[in-house]
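In: Have a look at this prediction, sequence included:
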Amino acid sequence: MLREQRFARGTHVVLAALCIVALLGIVFSRKRALTIALILLAGLLYGPFFPNLMAILLSHFPVEVHGRAVGILFATASIGWTVFPMVIGAIATRSTLQRGFLVAVGCGVVLLALVTGHFIYAAK
């Protein structure tokens, strides 16, 4: 494996871990300014994931099925960005918004596991 590929893979894992740390900071933050800063940081950290997921996805499929692969990615992602905000909102109405963000932390842990698992699998 090329040195640049190993660096990129390590960067993705570190980025995913930082996302989780930022979300945990949101959950446990008690100061408004810190919470706002952590929300902005989490958004900036999660931003690069979608283009990278697209690149990883398209690298695993032949050109003939790229459209179908992207369609499936968008369909499953649409379920996620529809369901998870409702779950976070339901939890937030029963307790606090910070507790609702624990759902996002769980999603971040799953994302970290998927990214790490992909890179371990791809290294073989």
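Out: Perfect, I can see it now.

In: CA only for contacts and neighbour counts going forward, please
Out: Will do.

In: Can you list the helices and strands that the top helix by length along the chain packs against?
Out: Assignment by DSSP state H gives helix 66-94 as the longest helix of the chain. Helices and strands touching helix 66-94, as assessed by 3 or more CA pairs under 8 Å, 6 or more residues apart in numbering; DSSP states H and E, comprise helix 49-59, helix 97-122.

In: ok, structure two:
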Amino acid sequence: MADLNPRVILPSHGPIPADPAAAFAAALRRAQRLVDDPAAAVWYGARRIFAFALMIRDGIPADEVEPYLTARAWLTDGARLLNVAPDALATELVTTMLRSGATILRDGRLHAAADHPP
């Protein structure tokens, strides 16, 4: 697509890039990083999927988050790829996302911290 030299890129989210060539170059660098580090790619995907699940469900009760995660095929597949137990991956995913501020605990429910429409 970059070889088509588009004048405008209409992304699925976020602002329209002012410089399409620079936007493609940045996207290719990000994609290459994921290819070069498969474990990081698994983590990236897990964080995104989990955050979107929290958005879609308007949060998940804190005491149900880890059982919810370990019942998801994407998490068990990710755990296999990372060579860890699904419950260990679920625990680490919740812990790291809380620590980073990507998720928040509010009224006994875990929520995505990113601004999103209900």
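Out: Sure, I can see it. What you see is a predicted model; the values in this text were computed from it and never measured.

In: what's the TM-score here?
Out: For this chain pair, the superposition-based TM-score is 0.29 by TM-score structural alignment, normalised by the length of structure 2; 52 aligned residues with a CA RMSD of 3.9 Å.

In: The longest helix of structure 1 relative to helix 97-122, how many degrees between them?
Out: With axes from the mean of the first three to the mean of the last three CA atoms, to 10 degrees applied, the angle from helix 66-94 of structure 1 to helix 97-122 works out at 150 degrees.

In: Helix 49-59 and helix 66-94 of structure 1, what's the angle between them?
Out: Using the same axes, to 10 degrees: helix 66-94 of structure 1 against helix 49-59 is 150 degrees.

In: which parts of helix 66-94 of structure 1 are buried?
Out: Residues of helix 66-94 of structure 1 classed as buried by neighbour count (16 or more other CA atoms under 10 Å): 66, 69, 84, 88-89, 91.

In: how about these in JSON lines, adding distance to Gly43 of structure 1?
Out: JSON lines is the format used below for these (distance: CA to CA, whole Å):
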{"residue": "His66", "distance to Gly43 of structure 1": "27"}
{"residue": "Ala69", "distance to Gly43 of structure 1": "25"}
{"residue": "Phe84", "distance to Gly43 of structure 1": "16"}
{"residue": "Ile88", "distance to Gly43 of structure 1": "16"}
{"residue": "Gly89", "distance to Gly43 of structure 1": "18"}
{"residue": "Ile91", "distance to Gly43 of structure 1": "21"}
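
In: next helix or strand past the helix or strand that contains Phe52 of structure 2?
Out: Using DSSP states H and E, the element containing Phe52 of structure 2 is helix 38-56. Downstream of helix 38-56 of structure 2, the first helix or strand assigned by DSSP H and E is strand 60-61.

In: Cross-check the contact I'm expecting between Leu98 of structure 2 and Ile104.
Out: Yes. The pair Leu98 of structure 2 / Ile104 is scored as a contact, 6.0 Å apart, by CA atoms under 8 Å.

In: Ile26 of structure 1 reaches Phe101, doesn't it?
Out: Yes. Between Ile26 of structure 1 and Phe101 there is a contact at 7.5 Å, judged by CA under 8 Å.

In: Give me the helices and strands touching the helix holding Phe52 of structure 2, please.
Out: Here helix 38-56 of structure 2 touches helix 20-36, helix 73-82, helix 86-100, strand 109-112, going by 3+ CA pairs under 8 Å, 6+ apart.
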